[in-house]
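K.L.:
Coordinates only, no sequence provided:
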């Protein structure tokens, strides 16, 4: 059995503009200078408290909690007005359908999003039933700690040699490498391809129609 684990933001769904807008509103709402879109983009994939501490350059737990709650408020409000801004990247749905149809593949998620948001987005795109394991910071350390991948492997009973982590940031690749599994970097996400290669991506893809071949090359 092969376990294929996907990151969400920047890998499956295109949320960069939405996230950076909410970061700006969050920091301005607390009277703080907002991070640039580039800085916001760089922390996508981390758990929200870790990302906020980094962007605010603080270890003040009270301030971090305020930023986290304000950001979540902005995000919830946006779901009422424009839920369509969490679109799948081109080719992602077809790739998920192909993999889900295989008897020798299990699918998983490892993301910095909370579990409630993961369930909502998978339901929005009609793919909730495709995934056997969902790993989030609700019950795991933030990326790049290998905990999410380790939890996914433990839950499915698949060992590292037959596990592939797919992501767009160095956090995803470092997490997979630390867990001992193969890693596939995608070039359309939030960190530069050269950065993913530098931290140990096993291979890179430019389009989702290349994913099946990359998986076959690594674990089959």
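P.N.:
Arrived safely. From a predicted model like this one, the values you see are computed outputs, not experimental measurements.
K.L.:
hey, let's count contacts and neighbours off CA atoms from now on
P.N.:
OK.
K.L.:
Residue 174 reaches residue 147, doesn't it?
P.N.:
No - counting by CA atoms under 8 Å, residue 174 stays clear of residue 147, with 11.5 Å between them.
K.L.:
what are the ranges of the strands in this structure?
P.N.:
Per DSSP state E, the chain carries strands over the ranges 2-6, 13-14, 87-88, 105-110, 131-135, 163-167, 182-186, 203-205.
K.L.:
Turn the ones you listed into a markdown table, columns for mean neighbour count and distance to residue 193.
P.N.:
Converted to a markdown table, those look like this (neighbours: other CA atoms under 10 Å; distance: least, CA to CA, whole Å):
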| stretch | mean neighbour count | distance to residue 193 |
| --- | --- | --- |
| strand 2-6 | 24 | 17 |
| strand 13-14 | 19 | 17 |
| strand 87-88 | 17 | 20 |
| strand 105-110 | 22 | 20 |
| strand 131-135 | 20 | 24 |
| strand 163-167 | 29 | 11 |
| strand 182-186 | 27 | 7 |
| strand 203-205 | 18 | 8 |
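K.L.:
Minimum distance to residue 119: which of these has it?
P.N.:
strand 131-135 (8.9 Å; CA to CA).
K.L.:
Give the other helices and strands that that closest one contacts.
P.N.:
Applying 3 or more CA pairs under 8 Å, 6 or more residues apart in numbering; DSSP states H and E, we find strand 131-135 packed against strand 105-110, helix 147-156.
K.L.:
May I see the ones you listed organised as JSON lines, with distance to residue 137 added?
P.N.:
Output for the helices and strands packed on strand 131-135, formatted as JSON lines (distance: least, CA to CA, whole Å):
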{"stretch": "strand 105-110", "distance to residue 137": "9"}
{"stretch": "helix 147-156", "distance to residue 137": "8"}
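K.L.:
among these, which is nearest residue 130?
P.N.:
strand 105-110 (6.6 Å).
K.L.:
ok, structure two:
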């Protein structure tokens, strides 16, 4: 059973991500900063009971490769401070204003694990825009978001920082010739790579920088399949004997399984272990839960890879 402190950590993360009202967490003043919440969340993670070990893959053959795809927000990076995820959120607000006359923010709705265009739809509906009007400008959403992002690319990393263990893990995977890495994210492709570049980690992914993105499809499960197809087509080499997708939301878990990948759920976002496992429904043997991405040796083991260090 999780400790009371660990349960408090879940509440802190939910507060930080806007999933609950501050009144639901006694003892946290309204003046608490996002930075403060971020630190508290990480402290709570350390105190949580380590997730039970799931069944691991057998070691991959030397004649095959492993494809690892990562979600971004809540998995690789954390949004912090008053300018959290500034450029990306600005792109959402710009599209809402230009296309639907909405002067609002995506923080008004629950959107974790959603694709960018779906977030626009949820937000516009929240502000009273009809579905008919939303769909009439559906194909204009990505261009409008990119219009803003390209003009504010200097702010792509503002209000973001890498989560613990991410840099070391990406370097570890990049040094191997039996691993291909990419992204599977609800972010539009160009915005996703803007953020990775601004944070200094784009070059740790496998060129030509493949993935499945919110600009490809609104269904995250389809994005896992798209990423696998692109990797096979764009990066010559042995077939992929193992595919792994890493994310922090139930949608990431269900998408991984739908797309034929092993799901690695990380407890660095707003959801707890039980919620991530519930998304697996009857396929929990194909889900591994990790506290975070700090233990690179454990991660390699999940992928069926030996530690070469």
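P.N.:
Looks like it arrived, so ask away. As the structure is a computational prediction, the values presented were derived from the model and not from experiment.
K.L.:
And the TM-score, once the two are fitted together?
P.N.:
Put the two chains on top of each other and the TM-score (TM-score structural alignment, normalised by the length of structure 1) is 0.77; 217 aligned residues with a CA RMSD of 3.3 Å.
K.L.:
still on that earlier bit, now the strands of structure 1 in CSV, with distance to residue 25 of structure 1?
P.N.:
As requested, these are exported to CSV (distance: least, CA to CA, whole Å):
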stretch, distance to residue 25 of structure 1
strand 2-6, 29
strand 13-14, 19
strand 87-88, 21
strand 105-110, 27
strand 131-135, 28
strand 163-167, 27
strand 182-186, 29
strand 203-205, 34
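K.L.:
What segments of the stretch 101-250 of structure 2 are helices?
P.N.:
116-126, 131-136, 141-151, 166-174, 189-198, 220-234, 250-258 (DSSP state H, counting those that start in this stretch).
K.L.:
could you say what helices and strands the shortest one packs with?
P.N.:
Using 3+ CA pairs under 8 Å, 6+ apart, the elements in contact with helix 131-136 of structure 2 are helix 116-126.
K.L.:
What residues sit buried inside the helix it packs on?
P.N.:
Neighbour-count burial for helix 116-126 of structure 2, counted by 16 or more other CA atoms under 10 Å, picks out 116, 117, 118, 119, 120, 121, 122, 123, 124.
K.L.:
Same check on stretch 191-200 of structure 2?
P.N.:
Buried-residue list, stretch 191-200 of structure 2, by 16+ other CA under 10 Å: 191, 192, 193, 194, 195, 196, 198, 199.
K.L.:
Alignment lookup: the second one to structure 1.
P.N.:
Spelled out, it's residue 192 of structure 2. In structure 1, residue 192 of structure 2 lines up with residue 118, judged by TM-score structural alignment.
K.L.:
And residue 205 of structure 2, by the same measure?
P.N.:
Aligned partner of residue 205 of structure 2 by TM-score structural alignment: residue 131.
K.L.:
ok, so what distance separates the closest residue to that match other than its chain neighbours from residue 80 of structure 1?
P.N.:
Leaving out its chain neighbours, the residue that sits closest to residue 131 of structure 1 by CA to CA, 6 or more residues apart in numbering is residue 107, at 4.8 Å. As judged by CA to CA, to the nearest Å, residue 107 of structure 1 and residue 80 of structure 1 stand 29 Å apart.
K.L.:
wait, residue 217 of structure 2 sits on residue 224?
P.N.:
No - using CA under 8 Å, residue 217 of structure 2 is not in contact with residue 224, being 10.4 Å away.
K.L.:
What lies in contact with stretch 164-183 of structure 2?
P.N.:
Applying CA atoms under 8 Å, 6 or more residues apart in numbering, the contact partners of stretch 164-183 of structure 2 are 62, 64-72, 76, 201, 204-206, 209-213, 227, 231, 292-296.
K.L.:
From start to finish, how long is it in a straight line?
P.N.:
End residues of stretch 164-183 of structure 2 are separated by 18 Å (CA to CA).
K.L.:
so where is that stretch in structure 1?
P.N.:
Mapping stretch 164-183 of structure 2 onto structure 1 (TM-score structural alignment) gives residues 90-109.
K.L.:
Go through the matching stretch and flag the buried ones.
P.N.:
Neighbour counts over stretch 90-109 of structure 1 (16+ other CA under 10 Å) mark 92, 96, 99, 100, 105, 106, 107, 108, 109 as buried.
K.L.:
Check stretch 36-51 of structure 2 too.
P.N.:
Neighbour-count burial for stretch 36-51 of structure 2 [16+ other CA under 10 Å]: 37, 38, 41, 42, 44, 45, 47, 48.
K.L.:
And stretch 142-156 of structure 2, by the same measure?
P.N.:
So for stretch 142-156 of structure 2, counting by 16+ other CA under 10 Å, buried means 142, 144, 145, 146, 148, 149, 153, 155, 156.
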